Structures are given as structure tokens and as C-alpha cells.
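In: Curious how this folds, go ahead:
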Amino acid sequence: MLPSFRLKLQFYGEGRLPVTYREGLQAALYRLLPSPLGERLHDGGLLEGSRPLKLFVFSRLLGLAYVHEEKAFQVAGDVVLYFASALPEVLEGLVQGVWRKGGLTVHGLELELRGLEQVPLPATQEALEVEALAPITVYRTLEGSTQYYNPWNREFGPLVSENLNRKARALGLEEGRVSLRPLRVRPGHKRLERYKGTWVEGWMGRYRLEGPASLLRLGLLTGLGAKNSQGFGFVKEVLP
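Out: Purely as a prediction, here's the structure:
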């Protein structure tokens, strides 16, 4: 059975983070998980076919201020992180780990835990409006070359649906078709972010999803698009 909630973690810190802080944040989250769960997820995850599935996703750190002159982010007080997973043991392990350590250390910056909240998933429904809290990245690899797609490209929605069905197969859930339509997305929502030396293209903005309720819930728990365990594709429902 899928979890019925995501985590909202509030931290306090003061200092700077590099624009590539996502790598350090991912590493810090792995360190919170108990052994051998953390190692299993890091090294392989839940396998379906030839590509690993880790089935968790996290948002950007919300509340940062960009310092243009330094090309870095300033942390000056409270910041918020959302975390979700389709695996109950991952959620439980993260909660235990963050309480035990009292926070996170990201690129040497101490983030002190100030609050932890379970955010319930919305009631079962077959249509959702969502806001991206981390860029949604959608691509194909063709003959060794990576082709990224934007939300207006006809490949974008079907690839999001295909990704959700791949996750559903790994979990033994029923498959189906999910449609995605950009609602409030403009060219300025494009993000190019560097992850371990590679540039990744993703898109923020607001979208409408329609499809089986179980797949929409899976999208809220594991993210939309690719590279979710690297911090891409976290979406949160927009309440009416």
C-alpha cells in the first residue's frame, strides 16, 4: 500500500550554499537513512528492467536567496524541504534519521531541524492541478545523445505517463494513461542545473494531470519525469 503522506521538514541555518547544492542535499538525505537501506537505495534501488528505481523525490530548499555576485545561495533563517517516497520504510527511516541527528549537513553548512510535519495526500481523484517545487525533467537518450523536451512538446506528457507506469509495474500497481497539460508555464520557468558535472534541463510551473487516481498519487510520492532521486520532479497539489 502506498503511503498516505509526504514530509515537510523545516530547518534553520545561516551561511552560503553553492548553486549545485542539490548533490550535497541528496548525499545528506542518504546519510540519514539506516543501514543497509541507505546503501541499497544509493547503489541500486528497487529494480524494474535494466534501470534502477529509487522511488523517492525531494524538493528544492525553499527560502533561499540567490546572491548573484557570488553565484551562490544565502541561507538566512528558516528553509523548508519536502520529501516523499512510495516506500514506507524510506519515509520511516528518514524521520528517524533526521530526529536522531537533529538536522542536515549540506556542503558543510549545518541545517538545524526546527519542525517535521506529515502532509497528507489529497483525497482520491482523477484530476489534479500541481505546482513544481523542483524542475521536471523529461528526455530521451537516442544514439548516445540526450534530447530534452519542454512542456509544449508532444513527447513531454507521454514520457511522464510512461515513467509513472514504469514505477507502477515495479510496485505491482495497475497501469494506465496519465495526461499532462501545462497551465501556467512560461519560457522563464526553464531551469538548467548542473548535477555531477552534467547539465540537466527541467521546468518549473503549474500543470494539470488527469488519469487513474493511483497513478496521480504515485506522481505525488515519487515525482514526475526523470531523475527524481536527484531532486527533480517534486510536485505539490494546488488547493482550490
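
In: Could you use CA atoms for every contact and neighbour count after this?
Out: Fine.

In: helices and strands around the longest helix along the chain, which ones?
Out: With secondary structure taken from DSSP state H, the chain has its longest helix at helix 156-171. Secondary-structure packing of helix 156-171 (3 or more CA pairs under 8 Å, 6 or more residues apart in numbering; DSSP states H and E): strand 46-48, strand 179-184, helix 213-222.

In: Flag every buried residue along it.
Out: Of the residues in helix 156-171, 156-168, 171 count as buried by neighbour count, 16 or more other CA atoms under 10 Å.

In: Now do the helices in this structure.
Out: Secondary structure of the chain, counting by DSSP H: helices at 21-32, 37-43, 88-101, 156-171, 213-222.

In: and the angle from the fourth one to strand 179-184?
Out: What that stands for is helix 156-171. Compare the direction of helix 156-171 with that of strand 179-184 by axes from the mean of the first three to the mean of the last three CA atoms, to 10 degrees and you get 130 degrees.

In: Same question for the last one.
Out: Between helix 213-222 and strand 179-184, the angle comes out at 50 degrees (the same axes, to 10 degrees).

In: For residue 147, the count of nearby residues, please.
Out: The number of residues packed near residue 147 is 11, by other CA atoms under 10 Å.

In: Tell me who's in contact with it.
Out: When contacts are counted by CA atoms under 8 Å, 6 or more residues apart in numbering, residue 147 is found next to 139-141.

In: top of the residues you listed by neighbour count?
Out: residue 139 (19 neighbours).

In: for comparison, sequence B:
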Amino acid sequence: MTAAGRLPCRYVIHAATMAMDFVTGEESIRLAARNALKRVREQGMESVAFPALGCGVGGFPAERAARIMAEETAAFLCEGVPGLREVRFVLFDAPTFWTFEKVVGEHLGYIQRKLGRYPIPTVDAVIETAGGIVLIERKNPPYGWALPGGFVDWGESLEAAVRREAMEETGLELEELRQFHTYSEPGRDPRFHTITTVFSARGRGEPVARDDAAGIAIFPPDRLPEKMAFDHRRILRDYLEAKFNPSSTMAK
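Out: Here you go, the predicted structure:
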């Protein structure tokens, strides 16, 4: 990312979609869009404009590029981005414009229908280290301390999702991963109805606040922070009860 010079914007995010072998593929476009959106969050931008990634010299089909970019943008916006007012697609010619309008419109309509009717699957991780339980301080609303976790991507298992989220937010690899419990109370997430599957694990590595985490800390089980997001205080209470009281309902 660089300054924009004389352009009527603040920054230029350089999103490379062509690999060293001069081939543009779906994964490179997806990563370029995802990483560009991360820069948007980090810099607190109010708006961002995308071209049709990979569709110029790269020769990637516009319809497939539109689908990938719509998926990444929708997933990004679902996480909640304070201050961001607009994501715009700026297209070079009429055929590409009509293609993006159709594909992006269809995908956003699909997301709206899903959000309106169906719960969204998420994962959270109770990560233990020698000093206690790893929690992140959320960068985006709802604010507070929380378990590392997030949304399950399309085509991803719950186990793969929780490992990815833990690495993205804490830099830790998960060992001894076990599924603990599922929480589905409709009001547990103030944004929309989510169903989270909670895993327990040991963390390997040095915890570092990354991605959506404004901060990170290790808390002893008897000194958890006062302000916690979602229903994570209840989750930790249930987890600790199951761990230290094997005869409890949560342990069964």
C-alpha cells in the first residue's frame, strides 16, 4: 500500500493477482481481495474502490472474478467494520459492468435471504497456555475481550475454521483440539443469529494480536476480564466447570 499521489484518494492498495508463472487463478484473486480488505480495516478507511481483479492482462473470466470478489466482500462486511460506508466496484467496460452487476447483485440477494432466515455457523476456541486462557480484545463491535474465533468459510470444516481463526487472530497453532459444546441462543450475538461450536485446545507458539484483534492477553481462570463480548463469559464458566468438576452436566 502506498500514498495516492495526485489521485483523488488517500491510498493505493497494490493487489497482485498474477503469480510468478504469469498465471492468474481463483486463489490469487481471493487472497488479493481478502488482503486488500484487511488493509481497509487497518487504516480505518471510509470507502474503497475495486477494479475487476485479474480480468485485465491476467485474462481471468469476469463472471468468476465477480463471484469471488462478492463472496470476500460480503464475508468482510459481515464481520462489522466501523466507519466503512462504501465498497465500490469500478469496471472498465460495459460488458464487465453488466457481469458484475448481475453476479454481485445475485450474491448479495442470497446473503440477505440467508441472514434473514438462517443462523450463521461460527467457531470459537478456548486456548490454554501455561499462564491461563488466551483472549483477544476485539477491534470491531461488539467490543470487549473474547475467545478467538469467527465465521466458517464456504467449503471449510469446523476444525479447519477454528485452526485458521486462531492463527489469524493470535498467531498460535492449536494442539489437542477437542470439540467442547455448541451455543445457539438467538440473542448471543447482537449483530445476527449465529450458532457457534466451541473447541478447546493447547496453544503452541507466541501469542500475538493479529487481524481483528486490537490486543491479546493470557488470563488466569479466576481473573477473567470484566468486559467480555457475546456470551463468552458463560462459555468460559461452562468450560471451567466441566474441566474442574467432571461430574457436572457440561462435562458429560
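
In: quick one: TM-score?
Out: The TM-score (TM-score structural alignment, normalised by the length of structure 1) is 0.31; 122 aligned residues with a CA RMSD of 5.6 Å.

In: Can I get the contacts of residue 147 of structure 1 in CSV including distance to residue 93 of structure 1?
Out: Conversion of these to CSV gives the following (distance: CA to CA, whole Å):
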residue, distance to residue 93 of structure 1
139, 31
140, 33
141, 34
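
In: Among the residues you listed, which one sits closest to residue 214 of structure 1?
Out: For the contacts of residue 147 of structure 1, the residue nearest residue 214 of structure 1 by CA to CA is residue 139; the value is 23.8 Å.

In: from what I can see that closest one touches residue 146, true?
Out: Yes. Counting by CA atoms under 8 Å, residue 139 of structure 1 sits close enough to residue 146 to count as a contact (6.6 Å).

In: quick check, residue 29 of structure 2 in a helix?
Out: Yes. Applying DSSP: H, G, I helix; E, B strand; the rest coil, one finds residue 29 of structure 2 inside a helix.

In: how many neighbours does it have?
Out: Neighbour tally, residue 29 of structure 2, other CA under 10 Å: 25.

In: Residue 115 of structure 1 now?
Out: Residue 115 of structure 1 is surrounded by 13 other residues when neighbours are defined as other CA under 10 Å.

In: Once you drop chain neighbours, what's closest to it?
Out: In this structure, residue 115 of structure 1 finds its nearest non-sequential neighbour in residue 10, 4.9 Å apart by CA to CA, 6 or more residues apart in numbering.

In: Tell me how many other residues surround the one you found.
Out: One way to gauge burial is a neighbour count; for residue 10 of structure 1, by other CA under 10 Å, it gives 20.

In: what does the one 5 residues further on give?
Out: In terms of burial, residue 15 of structure 1 registers 13 neighbours under the definition other CA under 10 Å.

In: And for residue 90 of structure 1?
Out: Residue 90 of structure 1 is surrounded by 22 other residues when neighbours are defined as other CA under 10 Å.

In: Specify the next element, helix or strand, located C-terminal of whichever helix or strand residue 122 of structure 2 is part of.
Out: Using DSSP states H and E, residue 122 of structure 2 maps to strand 120-129. Heading C-terminal from strand 120-129 of structure 2, the first helix or strand you meet, by DSSP H and E, is strand 132-138.

In: I'd like to know how far residue 79 of structure 1 sits from residue 73 of structure 1.
Out: Distance check for residue 79 of structure 1 against residue 73 of structure 1: by CA to CA, to the nearest Å, it reads 12 Å.

In: and the contacts of residue 147 of structure 1, which of them are in strands?
Out: Mapping those onto strands (DSSP state E) picks out 139-141.

In: Nearest to residue 184 of structure 1 among these?
Out: residue 139 (20.9 Å).

In: Next, find the distance separating that closest one from residue 32 of structure 1.
Out: Between residue 139 of structure 1 and residue 32 of structure 1 the computed distance is 30 Å (CA to CA).

In: who does the longest helix along structure 2 touch, helix- and strand-wise?
Out: Secondary structure of structure 2 per DSSP H: the longest helix is helix 94-117. Counting contacts by 3+ CA pairs under 8 Å, 6+ apart, helix 94-117 of structure 2 packs against helix 62-78.

In: Can you point out the buried residues in the helix it packs on?
Out: The neighbour-count check on helix 62-78 of structure 2 (16+ other CA under 10 Å) flags 62-73, 75-76 as buried.

In: Distance to residue 175 of structure 2 added to the residues you listed, as TSV?
Out: Formatted as TSV, the buried residues of helix 62-78 of structure 2 follow (distance: CA to CA, whole Å):
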residue	distance to residue 175 of structure 2
62	41
63	40
64	36
65	36
66	37
67	35
68	32
69	33
70	34
71	30
72	29
73	31
75	27
76	28
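
In: can you count the residues close to residue 201 of structure 1?
Out: Burial measure for residue 201 of structure 1: 20 neighbouring residues, criterion other CA under 10 Å.
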